[in-house]
Structures are given as structure tokens and as C-alpha cells.
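Colleague: sequence-free structure coming up:
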């Protein structure tokens, strides 16, 4: 026997209607991503789009906290870069723990931070959202970041971004503590570590690419509204509840989402792969090994069943004890190859236009 609502649908028919609507919306998104996948091969070289994003730079600055370089702090080196510079500047940061907040402003594009190894070069601070600035204003999550990237064409290699604020207890307020906030377009990270607890990596907005990185946190520790691909990265949980990701796509026209390819999901606890921070959140995991740290339901709609029709969470060919589909929420997707393919390539982030394959050691 079926129950009827005021709209005249039986519950069975309503579920079928919702599933059909959700499939239509997914199909629209799939076509959108597939269309982007066709753009890359039409470009003969990255120079056609942004010549200044060539990796071989024309200027290098040395940062050495012992005084054997051009500057002793990273921020001083950034401040020395010419405003609206049109050529890549590499800031080589020698081994050490640099206790400072760093801001790369919008007016200073094409900066590379080059460490001497992710275990050896560390940028560290300990602000939280509830801390106050010199004027007595709350920092908020946005300003809690140890490093804030606001310019386009940013690159980081072989260093650690760390927020050393301690993990918050259950129910704590204002303990968000970002290790990095990335608000600039076309940012690439290779061989980096991101260490924190709640809200470690603020993938705020823009197109971003991460390869061979390690990301550690407790609650929603990869979050934001970026259009980002994470390849061969490890996501490591240090809590017993929460979520690995919290994606904030807010409208159907918002071109954002997270794609994880050939990654590892490790750590402790029972975390969701993702929570729907935004009404139209989108996250896909593919070819990813998952330890038994994933909540069997897989995903959370942020306690709002109305989001089930508009969010898109999916897996493709994932493996390991945490990848089992049997108890996943009904509105999550196990993708076919055709559906998953657009999320597996650089085209997902328009990367054929700006990610340097040689620099990031990608296969041709």
C-alpha cells in the first residue's frame, strides 16, 4: 500500500520522479565536462593561452632563515616581487620551519614556491577562525590560513603548508584552522604536504591541480568551491568523525567540483567521503584505495534531504575495505567508464591549457 501526499504522487512515483530528475541533471553536467575534454587537443601549445605560465622562469629569489640568501622570510621575498609581474618568479625556500603567515596578493601572479623537500621546508602558523586581528576583528576561516594564494598561475613544489592549531573537540565553535587558502586561478601543487585539523585545505575558488600530495585533517579538511583535480594524493584523517571533503557548489551554473584520481584514503574513524556544503555539490573518486575509515553510507547531504536531487557524489573503480557500495546512500552514483572518463583527465580543470606536463611528470 502506498502513501499519498497533497501533490497526488504516491511515494513510489515520487521516488521515481526524483531519480529521473537527478539523472537528467547529471547528464547535463556530464555533457558539460565532456565538451571541455575536447578543447585541449585543439591547442598547439600552452603559449596560446598564457605564455607567462611557462615553468622555466627568468628570476629566482633565495630564502634562507640563516641569512645565507636574499631574504630570511618568505613574505619578504614575495613583497620584493614586482607588482603585476609578467614573468615567472621562483622563490627557492631552503630547508627549515618558517613560522610566519604568508599572503600572495592578486597583483603578484606567476610565483613558484620551491622547497627542498616536503619534510624539510615547512611554512607554519597556528591561527583559528576565532582568533582576532590587530583591530580586534575575528579572523574567520578565510583569514585563518597560514598561506593565502590570491594570484593566478601559482605553483608550489616540495614543501609543507601547516596550521599547528590543535584538533578541536566535538562540538567546538570557531576552531577552523586552514593551512592554505587558494583563491587564485590556475594553481598547481606537486609533492606538497598540507597539515591541519578542521578545514586544512581551503580550495576556495578557481582551477587547481594537485599531484603526489599528502593532505591531513579532521573535519571537512578539503573544502570550498574550486574546480580541482587531485591525482595520486593521500587524504589522511586524524579524527573519528566528519568528512574528507565539503564541496560548496551553490548553483547549477557554478562550474566547480572535486575529482580524485588514483588517490588513497587513510587514517582513523568513520568519515564521509564528502558532505554537501553547497546545494549542488559535486565530488568524484576514481581508482582510489580506501581504508576502512569511510562511513559505509559514503556521503552526507548535510541533513537536508532536498539536496539529494541536486548534489552529485560518485565513485568509479575504487577499491579497498572502505570502497564497498552495498550500504552507500541511494542517491550516490557508481559510475560507468563513459560517465567517469571526463573526470580522469586534465580536461576536468581545463588543464591542457595551463598544467605543464613535463614539470608535473605526467605521462603524455
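Modeller: On my side now, so go ahead. Small disclaimer: the values here were computed from a predicted structure and weren't measured.

Colleague: C-alpha from now on. contacts and neighbour counts both.
Modeller: OK.

Colleague: Can you list the buried residues in the longest helix along the chain?
Modeller: Longest helix in the chain, counting residues (DSSP state H): helix 11-37. For helix 11-37, the neighbour count (16 or more other CA atoms under 10 Å) marks 19, 22, 23, 25, 26, 29, 30, 33, 34, 36, 37 as buried.

Colleague: possible to save those as CSV with distance to residue 61?
Modeller: Converted to CSV, those look like this (distance: CA to CA, whole Å):
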residue, distance to residue 61
19, 55
22, 51
23, 51
25, 48
26, 47
29, 43
30, 43
33, 39
34, 41
36, 37
37, 37
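
Colleague: Residue 166 contacts residue 197, correct?
Modeller: Yes. Under the criterion of CA atoms under 8 Å, residue 166 makes contact with residue 197 at 7.0 Å.

Colleague: between those two, which one's more packed in?
Modeller: More crowded of residue 166 and residue 197, by other CA atoms under 10 Å: residue 197, with 28 against 13.

Colleague: so the more buried one, which of the three states?
Modeller: coil (DSSP: H, G, I helix; E, B strand; the rest coil).

Colleague: how far away is it from residue 32?
Modeller: 34 Å (CA to CA, to the nearest Å).

Colleague: how close does residue 275 sit to residue 235?
Modeller: 15 Å.

Colleague: Residue 215 now?
Modeller: The value you get for residue 215 to residue 235, if CA to CA is used, is 5 Å.

Colleague: tell me, what's touching the two both at once?
Modeller: Counting by CA atoms under 8 Å, 6 or more residues apart in numbering, residue 215 and residue 235 have no shared contacts at all.

Colleague: tell me which of the buried residues of helix 11-37 is nearest to residue 78?
Modeller: For these, the minimum distance to residue 78 (CA to CA) is 34.0 Å, reached by residue 36.

Colleague: Second structure for comparison follows:
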């Protein structure tokens, strides 16, 4: 059976974050790890726990693993960054698709089989979204940029 997988992989950044008056800031505000070694075990929990309308950058580290979840980042989650441990190590995957009776824009994130028809890997409605060294893999409608500049 031929299957088409859709998932997003986050890569780690190899830089030290500096804020304010030359003070070393913590690299991450929260750590997501499936093995319970971090603060939480799902990306959805981490995003929900991030401050709403944050005035400063909130960094979530996504530890290596395959996270089977459909993620929604609402517009009140501003200044949010998710940083993984490598493009092949931190994988978010889901299984909604058009073949399940959903509208295409409702399928976002992230695994679909070929026989289930189209599904969106990543949907963005943000005005200025940024994705750096991310690998977005899909069968059809991989990136749905509903809005953006």
C-alpha cells in the first residue's frame, strides 16, 4: 500500500539567546519531552501554557520524538517560538484529511494516507509567519498560506 506522510520537523538553533543589557537569558521558557523529562509531554500543552499576547519572546524546546497531535496556535499566542532538536528528530504528525469528511483547511497537521485524499500539513493565517530550517512534507496542499506577506 502506498502512503503519503505529512509532518513538520523542527530543527534546533545553535546560538545563545541574549536579552536586555547583555544578560544571558535562559535558552528555553518551557521544554516538551515525551519521556516526561521536560515541563510537559505534548506540544499542544506547551502552546496552551504559553502566555497570551506576550510582550517578549516565549521559547518552547521540542525534544526529539514523534508527537502525534493536531496543533492549533491561536492569534493570542504572540511572540511564540518552537525550537526542535533537529530536522529529523522533532516530528509533529497528525492524521486528519479531506477523506474523513473535513474541509481542507480543517485538516492541518499532519499525516495522511494517499487513499484519504488531500490534507494540509501546515496552515498559516499569520501576517508575518517565519519558518527557519523546517522540513514540511506532504502529499497535497502541504502549505496552506491563507494569509501572509
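Modeller: That came in fine, so what should we check first? Small disclaimer: the values here were computed from a predicted structure and weren't measured.

Colleague: Fetch the TM-score of the aligned pair.
Modeller: Remark: TM-score between the superposed chains equals 0.78 [TM-score structural alignment, normalised by the length of the second structure]; 126 aligned residues with a CA RMSD of 1.8 Å.

Colleague: hang on, the earlier thing: residue 275 and residue 235 of the first structure: who's more crowded?
Modeller: For residue 275 of the first structure versus residue 235, neighbours defined as other CA under 10 Å are more numerous around residue 275 (27 against 23).

Colleague: equivalent range in the first structure for stretch 138-147 of the second structure?
Modeller: Under TM-score structural alignment, stretch 138-147 of the second structure corresponds to residues 196-205 of the first structure.

Colleague: And the matching stretch, end to end?
Modeller: 20 Å.

Colleague: And stretch 82-96 of the second structure, by the same measure?
Modeller: 22 Å.

Colleague: okay, now the nearest residue to residue 56 of the second structure once chain neighbours are set aside: neighbour count?
Modeller: Of all residues not flanking residue 56 of the second structure in the chain, residue 79 sits nearest, at 6.2 Å (CA to CA, 6 or more residues apart in numbering). Neighbour count for residue 79 of the second structure, taken as other CA under 10 Å: 15.

Colleague: who are the neighbours in contact with residue 79 of the second structure?
Modeller: So residue 79 of the second structure contacts 53, 54, 55, 56, 57, 58 (CA under 8 Å, 6+ apart).

Colleague: which residue in the first structure lines up with it?
Modeller: Following TM-score structural alignment, the counterpart assigned to residue 79 of the second structure within the first structure is residue 110.

Colleague: With residue 36 of the second structure instead?
Modeller: Using TM-score structural alignment, residue 36 of the second structure lines up with residue 67 in the first structure.

Colleague: Against residue 32 of the second structure, how distant is the residue nearest to residue 56 of the second structure?
Modeller: According to CA to CA, residue 79 of the second structure stands 18 Å off from residue 32 of the second structure.

Colleague: now do residue 127 of the second structure
Modeller: 27 Å.

Colleague: Show me which of those two is the more surrounded one.
Modeller: More crowded of residue 127 of the second structure and residue 32, by other CA under 10 Å: residue 32, with 25 against 11.

Colleague: show me where the stretch 1-150 of the first structure has helices.
Modeller: Per DSSP state H, counting those that start in this stretch, the stretch 1-150 of the first structure carries helices over the ranges 11-37, 74-80, 140-144.

Colleague: To residue 104 of the first structure, which of those lies closest?
Modeller: Nearest to residue 104 of the first structure, of all those, is helix 74-80, at 6.8 Å by CA to CA.

Colleague: Mean deviation, the closest one versus the second structure?
Modeller: If you overlay the two and look at helix 74-80 of the first structure, the average distance to its match in the second structure is 0.4 Å (mean CA distance after the TM-score superposition for the first structure).

Colleague: Could you list every helix and strand in contact with that helix?
Modeller: strand 59-63, strand 89-93, strand 102-104 (3 or more CA pairs under 8 Å, 6 or more residues apart in numbering; DSSP states H and E).

Colleague: Among these, which comes closest to residue 227 of the first structure?
Modeller: Nearest to residue 227 of the first structure among these is strand 102-104; the distance by CA to CA comes to 20.0 Å.
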